[in-house]
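Undergrad: Fold the following, please.
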Amino acid sequence: MKPNVIVALLVGLVLGFVGGRVTTGPSTKSEVAKAAPNSPAAPAPGGRRPVDPTVFKVPIENSPTHGSADALVTVVEFSDYECPFCSRANVTIEKLQEQYGKKLRVVMKQNPLSFHPRAKPAAIAAMAAGEQGKYWEYHAKLFANQKKLDDVSLEQYAKELGLNLDKWKAELGNPKFQDIITRDQALAGQLGASGTPAFFINGRFLSGAQPIANFQALIDEELVKAENLVKGGVPASQVYAKIIEKGSERAAPKAQPQQPAATVRKVEIPSDSPSFGPANAKVTIVEWSDFECPFCSRVGPTLSKIKESYAKDVRVVFRHQPLPFHPNAKLAAEASHAAHEQGKFWEYHDKLFANQKAMDRASLEKYAQELGLNVAKFKAALDSGKFKAKVEADMAAGNAVGANGTP
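TA: Here you go, the predicted model:
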């Protein structure tokens, strides 16, 4: 059997083993594919998509809410302020709010996708505005100015809304907002709503920026059910809780689709990327990974086996994709390059994956010391952010070829 065929089989085993890998949104193929979740499926009779009758248990928690607690229909939206489909859907939601008035409540969940660099700062800025009672006004500003989400613009919107700027700026560093984003993204993944926008209407999943008629049809269905509950004695304020109380907490695993024909992509290999194997290898594997991702740690033994079995024929190149909801992953990636600078990337790589629960700054320095690195030089590299640009370049390159999830 030829080496490239064998490696293909091994890589297939890796992918099968980590089939539960984290993805970060609808664009896991290319820029063109971003629209895929919003592309119309085969229409149901009457011209709209069929909607799964499954009701999911979607908690509201302390999320921004617009509308009355007595609303008979609750729309929970997972959104991203830099996503063009989300801004389109926001117009639809505003029209629905006008049409249904007090019957409709909208709850916002944050899912800033990793390939939208300004989505997370925008979400945090909106939540900071919410501390002064103006989340929804700021939310509207963001979608109205989606091309201007830089720090200066975010501050300008705060000024235009009359916020106390000192208080707003101080809140931007509040760790609770990152915690909310992490919570919301975990919930989105659990419910099978990794793309944006995603909606749960009284717990029923509607994906993408669909035509308003599709929303109206589902809302009307749910209104009838809710009105019957009220007639049966359920207080309006308890309708949503009643509807979702026995709902599913997790999306059912999707059947694996038939694999399309293999696509070859042009993947650059920077000269400063860590690698093992000969430069003239018959097969090159480029891995995008995250030191805090549990699925990534499971790949190590397979890569070791490849190294052992195909030492002369296979080269493995390591590139970084620290995911936004892994708070220590990016600094760990920079630390690995500080170790690489001293010739010990793979040893440090193994240390990190062996100690995934301890990747704070003190632990990163401890591992450097244990490996006999020049710790002063190592610390200086982290303090200066010397390898920050390298990590971000790897992330951008990964996004460009569809490697938004890990590994």
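Undergrad: from here on, contacts and neighbour counts on C-alpha atoms
TA: Fine.
Undergrad: now what about stretch 85-92, what contacts it?
TA: Stretch 85-92 has contacts (C-alpha atoms under 8 Å, 6 or more residues apart in numbering) with 35, 38, 79-81, 143-144, 146, 196-197, 208-212.
Undergrad: how far out from the middle of the chain is that stretch?
TA: How far stretch 85-92 lies from its chain's middle: 19 Å, per C-alpha atoms, centre = their mean, to the nearest Å.
Undergrad: And for stretch 66-78?
TA: The answer for stretch 66-78 is 24 Å, by C-alpha atoms, centre = their mean.
Undergrad: Can you list the buried residues in that stretch?
TA: 66, 68-78 (16 or more other C-alpha atoms under 10 Å).
Undergrad: follow-up on the earlier one: now flag whichever of the contacts of stretch 85-92 is closest to residue 185.
TA: residue 79 (10.0 Å; C-alpha to C-alpha).
Undergrad: Can you report how many residues neighbour the closest one?
TA: Residue 79 has 26 neighbouring residues, counting by other C-alpha atoms under 10 Å.
Undergrad: Residue 379 too?
TA: 17.
Undergrad: what ranges do the helices span in the stretch 151-300 of the chain?
TA: 151-160, 165-171, 175-190, 212-231, 239-244, 294-297, 300-309 (DSSP state H, counting those that start in this stretch).
Undergrad: Tabulate those in CSV, adding columns for mean neighbour count.
TA: Output for the helices of the stretch 151-300 of the chain, formatted as CSV (neighbours: other C-alpha atoms under 10 Å):
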stretch, mean neighbour count
helix 151-160, 15
helix 165-171, 14
helix 175-190, 18
helix 212-231, 16
helix 239-244, 19
helix 294-297, 19
helix 300-309, 14
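Undergrad: Second input sequence below; structure requested for side-by-side comparison:
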Amino acid sequence: MKKKRAKTPTPKAGASRWLLPAGLLAAAITAGVVLGGLTSESSSKAAAKPAAVPQAAAKPAAARPTPQATTISRVKLDLEGAPAFGAADAPVTLVEFTDYQCAFCRKAHATLNQVKEKYGDKVRLVYMQNPLAFHKDAPMAAKAALAAGEQGHFREMHDLLLTSADLKQGALLAHARSLDLDISAFTTAMTSDKFNDRIQQDQAQAVRVGASATPFFFINGRSVRGAQPMTAFEAIIDEELAGDLLPTKWVASAATRSRRPAEDPNKIYKVDMANSISRGPKDAPITLVEITAFQCGFCKRSQATIQQIMETYPGKVRHVVMYKPLRAPTGAIASLAADRQGKYWEYRKLLFDNQRAMTDQNLQLWAQQVGMDVEKFEKDRQDPALAQFVQNNVRQASSLGVNGTPTFFINGKKLVGAQPFAAFQKIIDQELNSPDQAAAAS
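TA: I've put the predicted structure just below:
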């Protein structure tokens, strides 16, 4: 009978939900005591010291400029429920946003092993999931790590995933067997929707804090982007461990430190809409490009607004759809397969109405529901051309500076987010009343 591996330690109940490192807190308290005592201590020494014998005035020393301390920007993270290893009160907390199919995450993994070896108990490691849309095996790998974590072996599975080239289901099951996991429970958890909310929460937080790529790290709230060398981690960790009071500014996002200039609302972006799905006249005076994701709650919210636009401006708006999936492009590819049978808009509605239920079984059920040939639908879903089309959309969205969904382009003018109808109406009316449109109408 195989001997079970020892479970990796899990965080103690009641650990702090928010990232506020113990070292930083202690430094702040110390600063309060020291600074609070300076004035009284100086005053008492001055009173006790005998008066000095008058002497010739010495030449005053040249005043030296006071060095300006650099303010450290830190981001507050919600770590509740995330796999964590190390003491909750460790002086340094290192949070990693990762994608198991990301080559740079694999490279960074070796560096983090060096961090663990060098600093030991001084660093607490916290793991967040951010599988990228164009890595089709990454979402299930993330679920595999979390499923292993349920049986006390998250970190071992995490290590295996980042050192294995194969992330297909068979390989994930092989990893589970090598860890002596309960295979039935592991398989059920990995292949279900059980961890969807956990992964979506991590990804939503990644967007909120500006962790726009993988790997992305926060060391006591200080951001480190990409597979940096060990020296980059050492520089920050050593500074945090030194115990010096570092001038700190808490910011909402890592992107806040290098905030981009506000975009010109009149800037016209050139959007390549070749082969994109659309409705409305091709020669309509208004082209509304929607960059969307079927897993995005704000994208779902914007559907009613889009419908209101189409009804308010009949025959004047061409609605074009492009994709930037939050996770695996499952819904986008399924919708494109539906378009091949002329069922795009009916199927699209079902996808938005059932955002958390996009299993293979349901995708087939909905295909049947709208009258599709399910066998052809499944064959089309496997067509690499559809996955490539979505990936091309993602690339173009990035080139247009699209960092989130939904994002719209109205005759090339960018409008970000699930804005109210009035925001769209303002731009559309301006476009319809522009001199160019008036000339075209005459």
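Undergrad: Overlay the chains and give the TM-score.
TA: TM-score of the superposed chains, computed with TM-score structural alignment, normalised by the length of the first structure, equals 0.62; 317 aligned residues with a C-alpha RMSD of 4.5 Å.
Undergrad: if we can go back for a sec, what's the most distant pair in the buried residues of stretch 66-78 of the first structure?
TA: Pairwise distances across these (C-alpha to C-alpha) peak at 21.7 Å, for the pair 70 and 78.
Undergrad: Can you give me the distance of whichever residue in the second structure pairs up with residue 186 of the first structure to residue 318 of the second structure?
TA: Alignment note (TM-score structural alignment): residue 186 of the first structure maps to residue 204 of the second structure. Applying C-alpha to C-alpha, to the nearest Å, the value for residue 204 of the second structure to residue 318 of the second structure is 31 Å.
Undergrad: what's the burial count for residue 342 of the second structure?
TA: 12.
Undergrad: Need the counterpart of residue 216 of the first structure in the second structure.
TA: So residue 216 of the first structure corresponds to residue 234, using TM-score structural alignment.
Undergrad: dump the residue contacts of that match.
TA: If you count contacts by C-alpha under 8 Å, 6+ apart, then residue 234 of the second structure has residue 115 around it.
Undergrad: Could you rerun that using 10 Å?
TA: Contact partners of residue 234 of the second structure, counting by C-alpha atoms under 10 Å, 6 or more residues apart in numbering, are 115, 118-119, 240.
Undergrad: Keep only those of those residues that are in strands.
TA: Counting by DSSP state E, none of the members of the contacts of residue 234 of the second structure fall within strands.
Undergrad: Adding distance to residue 394 of the second structure, write those out as JSON lines.
TA: Shown next, in JSON lines, are those (distance: C-alpha to C-alpha, whole Å):
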{"residue": "115", "distance to residue 394 of the second structure": "34"}
{"residue": "118", "distance to residue 394 of the second structure": "39"}
{"residue": "119", "distance to residue 394 of the second structure": "39"}
{"residue": "240", "distance to residue 394 of the second structure": "38"}
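Undergrad: I'd like to know which of those residues is nearest to residue 365 of the second structure.
TA: Ranked by distance to residue 365 of the second structure (C-alpha to C-alpha), the contacts of residue 234 of the second structure are led by residue 115 at 48.5 Å.
Undergrad: Next, count neighbours for the closest one.
TA: Residue 115 of the second structure: 18 surrounding residues under other C-alpha under 10 Å.
Undergrad: check contacts around the equivalent of it over in the first structure.
TA: For residue 115 of the second structure, the aligned residue in the first structure is residue 96 (criterion: TM-score structural alignment). For residue 96 of the first structure, the contact set (C-alpha under 10 Å, 6+ apart) comprises 90, 104, 106, 212, 215-216, 219.
Undergrad: Which element, helix or strand, includes residue 438 of the second structure?
TA: helix 435-441 (DSSP states H and E).
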